[in-house]
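**Q** model the following, please.
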Amino acid sequence: MKNSEGIGERIRRLRRAAGMSQADLAGDAMSTSYISLLEAGKRVPSTDVLAQLARRLGCDPSDLTGIPPGSVVTEFRFELSYAEMALNNGDPEASLNAYRDVQKKVSLDDQPEIWYKAEHGMARSLEHGGRLEEAAVRLERLLTASLDHPDLVPRLPTVIALCRCYRELGDLSRAIEVAEATLAEWEDMRLAPTVVGVELLSTLVGVYMERGDLHRAAYLANQAITQAAVVTDSRALGAAYWNASVVMHRNGNTADALTLIEKALAIYAEGDDQRALARLRNAYAMVLLHSDTAQPEVAREVLDQSLASLREVGSNVDIAYCLSALAQVELRLGNAANAIDHANRALELLGSDHRLQSARNHLVLAAAQLALGDKESARDAYERGALMLEASEASRQAAFAWAELAEILKLCGEDERAVWAYRQSVRCMGHRETFLTNQKLTSPT
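**A** Predicted structure coming up:
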């Protein structure tokens, strides 16, 4: 038995050894195309399907899973493995149900390791499914448990996931608080760099960029690259390059941003994580779009490729991010109607929890509506986006949104509201100009 084989490869090998075609193995209960997807690793078989396949192949289900039969813990290991595969294949709902089923079968007192693994899996499934509030609640409980049971609940992966959730929810302060506290503990212990430590740094880089603190983001990005080189893990180095490129991009240094993100693409292209590669292509397309020599046509080709991949292995949230990027590209190409379609579809998929990304979609929507001459809709979308960004503490982004709204209000002849919007912009940038000191920063009626 080859331990490195996946379930799909084992099914293919045993089917061929039995002299069966895919149609033979499918029988009446399954389709040939489904067997093909299983063997390609694009679908995850349930325990019932595995039992049926094992019967037809004349083997034990353990021959397909690669997990030896025996103890109850071994059975749970397989079920946890199935749940993880479902999550990696872009099916967070199936993953959530699988992890929940495992947790129902065990007690925290008798099998705490299995229970906590299922709990962490459910939190990640909720996150990938866009149910961020629920995910954050579970992760906060796990973070508390990690202090009392560090042997059962891994601290860093929990913090990283929690930090991601709070970033998307727009609670940047809590994200930074949790991550910085853990980072300080890590540094006080003077531990050697690790892959998960690099991931924590990379995650924190993203949060500081959202808040507009590009100096701290740049410092942490360089630290992540240095540590990734020490641990000699290509994936960690690729993630570090990825985040550093975004920092360079936000700072207006598109040449270095392109160099770094192309290094990241080269690393990820050698791996088998198609979902991560597609998400990286989204970032690459944005750098191409906003570079000094913008390439919107090339960016659209990259995003089309990314979207096709994410429809196979990504979640609805992954697809929404890609559509958001496509909306920006279509706007740059002068296709405002297409931009509106993409932005609206992205908003539908994001739901109510992904506040930061939803805010950015409202701004793209506003720009597209303005391009079509719909000033009233553009004004409303700009104001909504600006308010959402400000509520999320993304002050720098909010400042630009308020400034854009002010321009729209001027075009609409609403001079008093335009001055108000300009003042909001100045306030978000942290300035307190003399002429604003005694002004009441409320919306004029």
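**Q** okay, CA-based contacts and neighbour counts for the rest of this
**A** Will do.
**Q** for A118, helix, strand, or coil?
**A** With DSSP: H, G, I helix; E, B strand; the rest coil as the basis, A118 sits in helix.
**Q** scratch that, H362 is what I was asking about
**A** Quick answer, by three-state DSSP: H362 is helix.
**Q** cool, P150 as well?
**A** coil.
**Q** can you get me a residue count around it?
**A** 12 (other C-alpha atoms under 10 Å).
**Q** again, but for C412
**A** 13.
**Q** ok, and the closest non-adjacent residue to it?
**A** K375 (7.1 Å; C-alpha to C-alpha, 6 or more residues apart in numbering).
**Q** check A359 too.
**A** Nearest residue to A359, sequence neighbours excluded (C-alpha to C-alpha, 6+ apart): G385, at 4.4 Å.
**Q** which residues touch that neighbour?
**A** Counting by C-alpha atoms under 8 Å, 6 or more residues apart in numbering, G385 touches S358, A359, R360, N361, H362, L363, A398, A401.
**Q** report the buried residues of the strand or helix carrying it.
**A** For G385, the element it lies in under DSSP states H and E is helix 375-391. Buried positions in helix 375-391, judged by neighbour count with 16 or more other C-alpha atoms under 10 Å: 375, 378-379, 381-391.
**Q** between those residues, which sits nearest L162?
**A** For the buried residues of helix 375-391, the minimum distance to L162 (C-alpha to C-alpha) is 19.0 Å, reached by A391.
**Q** for R235, see how far away the nearest residue to the closest one once chain neighbours are set aside is.
**A** Of all residues not flanking A391 in the chain, G170 sits nearest, at 7.3 Å (C-alpha to C-alpha, 6+ apart). Remark: distance between G170 and R235 (C-alpha to C-alpha, to the nearest Å) = 27 Å.
**Q** here is the second sequence; please produce its structure so I can put it next to the first one:
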Amino acid sequence: MLGQPHFGRRLKRLRLERGLSQASLVGDGMSTGYLSRLESGERPPTERAVAYLARRLGVDPGALTGPADERSLTGVLAAVSSAPPGADDTAALSRAVAEDTGEDPAARWQALWLLSRAAGRDGDHERERVLLRELTDLADTLGAAELRARSRVRYARCTRALGDLCAAEPAAVAALSIARAEQLSVSDTLPALMVLISIETELGRLETAGGHVEELERDLVPRAAPAQAAEGLWTAAMVSSRQGDHAAARSRLDRALGLLRGEDDLALWTRLRAAATAAALQMSPPQVAAADRWLSEAASVLDLVGTPLQRQELHALQAHLAFHQGRFEDARTLSRALLQDEELRLSYRDRVRLKVLDGRLEILAGRVDEGIAALRRLGRQAAESHHLDLAAHVWQSLATALADVRA
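**A** Okay, here's the model as predicted:
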């Protein structure tokens, strides 16, 4: 016989599918209190109760007690969890979520978590945001502090990637508040603080971000696992770079990269090298030699096993590196190929930076008016969307490009 709580969930689903209240289902042969305890999983079903309820529902007793349907959300989740590495089960999981009757909110939360992670990995942030909205609401219903914090961290990261800092900031603040109030572990508190620091930096609040970096390095990084400690140091390096302290930024990047070996976590090892490349190229002056070395290490992995999004990010970094190495035609070829790709998956920030590069290349190629117009448009758009750090980068790039032309 199907055990609890699965029996109760199936019983409730069959009752609701027939539009029956508890009272109308039990009739005179069973109390509503007993039925309620059966549906909640508090009481195991007896054979007599199963036979009676099956007659009232108009089904065979096996419909109540048979094995769990492997096509149910729980069954599909089990198949996905046990699938070999590299298997893509998102289509089956999406169908199961669409057909789910909501009997097991925890299973639905797990399914939405897996689907949103897959969407983010593919660069489909609009789809990811839809899933994360439901995920966040479901976490609140379940009431688990860890789920509430984690869903908000993911939502903050997703909306930041879309360029919606007005939605990202309150989600990050809420995640950190939950982590602190519930005294969650470092593994939950650190991601919440990191995403908040990144958002504050993009909003131009460098003093506030710097204060949070002090807390991060003092209280969290020393107690974090190597992978999270490395991400924390990389986040701190970004703030140092924006503050103009490039020596501190380089020191933090070197420490972060030294914490991981490829065999520890190849995906994170690669991602940190790509992130360090971007940071090195944004320093003043750009650390071109270090960027070249780190990007070569990342490319050796991403060219083989990278996702479409990761390969686009790699090509964007290669375009920026080519520009700083004076290989302007290579930079133009790479940037134009990406910007003309109908399936461009880059985040809002990476897209803008790539368009800025394209504008600078226009100016250097002699199409000064076109390049200036493009950069001015990007600067206004960044400022209007509250990306003050990005707007500053646009205007600085315009000034540098004009100075290069004059020189």
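**Q** coming back round to it: next, the aligned partner of the residue nearest to A391 of the first structure in the second structure: secondary structure please.
**A** Aligning on TM-score structural alignment places G170 of the first structure opposite G163 in the second structure. With three-state DSSP as the basis, G163 of the second structure sits in coil.
**Q** surely G163 of the second structure touches R351?
**A** No: under the criterion of C-alpha atoms under 8 Å, G163 of the second structure makes no contact with R351, lying 10.2 Å away.
**Q** can you tell me the centre-most residue of the first structure?
**A** D318 (6.6 Å; C-alpha atoms, centre = their mean).
**Q** hmm, that residue is touching L310, no?
**A** Yes: in this structure, D318 of the first structure is within contact of L310 by C-alpha under 8 Å, at 6.8 Å.
**Q** which neighbours do the two share?
**A** What both D318 of the first structure and L310 touch, as defined by C-alpha under 8 Å, 6+ apart, is an empty set.
**Q** picking that back up, do you know how far the match of G170 of the first structure is from G62 of the second structure?
**A** On the measure of C-alpha to C-alpha, G163 of the second structure and G62 of the second structure end up 52 Å apart.
**Q** these two: who's more crowded?
**A** Shown here are G163 of the second structure and G62; by other C-alpha under 10 Å, G163 has more neighbours (19 against 13).
**Q** one step back: mean shift between the helix holding G385 of the first structure and the second structure?
**A** Following the fit onto the second structure, the mean deviation recorded for helix 375-391 of the first structure is 2.8 Å by mean C-alpha distance after the TM-score superposition for the first structure.
**Q** now do the buried residues in whatever helix or strand comes next after that helix.
**A** Sequence order places helix 395-411 as the next helix or strand after helix 375-391 of the first structure, per DSSP H and E. For helix 395-411 of the first structure, burial by neighbour count (16+ other C-alpha under 10 Å) applies to 395-409.
**Q** hmm, back to that, quick one: what's aligned to the residue nearest to the centre of the first structure in the second structure?
**A** By TM-score structural alignment, D318 of the first structure lines up with Q310.
**Q** for its match, which non-adjacent residue is closest in space?
**A** L302 (6.9 Å).
**Q** ok, S335 of the second structure next?
**A** Excluding its sequence neighbours, the residue lying closest to S335 of the second structure (C-alpha to C-alpha, 6+ apart) is A319, at 5.9 Å.
**Q** mean shift between the strand or helix carrying that neighbour and the first structure?
**A** Element membership for A319 of the second structure (DSSP H and E) is helix 308-324. By mean C-alpha distance after the TM-score superposition for the first structure, the fitted helix 308-324 of the second structure averages 1.8 Å away from its aligned residues in the first structure.
**Q** can you name the element that comes right after that helix?
**A** Counting by DSSP H and E, what follows helix 308-324 of the second structure is helix 328-339.
**Q** buried set for that following helix?
**A** F328, A331, R332, L334, S335, L338, L339.
**Q** can you find the partner of the residue nearest to A359 of the first structure in the second structure?
**A** Here G385 of the first structure is matched to L378 in the second structure, going by TM-score structural alignment.
**Q** now stretch 134-141 of the first structure, how far from the chain's geometric center?
**A** Relative to the mean C-alpha coordinate of its chain, stretch 134-141 of the first structure is positioned 17 Å out (C-alpha atoms, centre = their mean, to the nearest Å).
**Q** that one vs the second structure, average distance?
**A** Averaged out, stretch 134-141 of the first structure is 1.4 Å away (mean C-alpha distance after the TM-score superposition for the first structure).
**Q** what range does that stretch cover in the second structure?
**A** With TM-score structural alignment applied, stretch 134-141 of the first structure matches the range 127-134 in the second structure.
**Q** contacts for the matching stretch, please.
**A** Stretch 127-134 of the second structure has contacts (C-alpha under 8 Å, 6+ apart) with L112, W113, L115, S116, R117, A119, G120, S151, R154, Y155, C158, T159.
**Q** and the gap between the match of D318 of the first structure and D341 of the second structure?
**A** 14 Å.
**Q** return the residue of the second structure aligned against Y99 of the first structure.
**A** In the second structure, Y99 of the first structure lands on L93 (TM-score structural alignment).
**Q** what's the answer for G197 of the first structure, then?
**A** Alignment note (TM-score structural alignment): G197 of the first structure maps to T189 of the second structure.
**Q** host element of its match?
**A** Counting by DSSP H and E, T189 of the second structure is part of helix 186-202.
**Q** that helix vs the first structure, mean deviation?
**A** Relative to the first structure, helix 186-202 of the second structure is 1.3 Å off (mean C-alpha distance after the TM-score superposition for the first structure).
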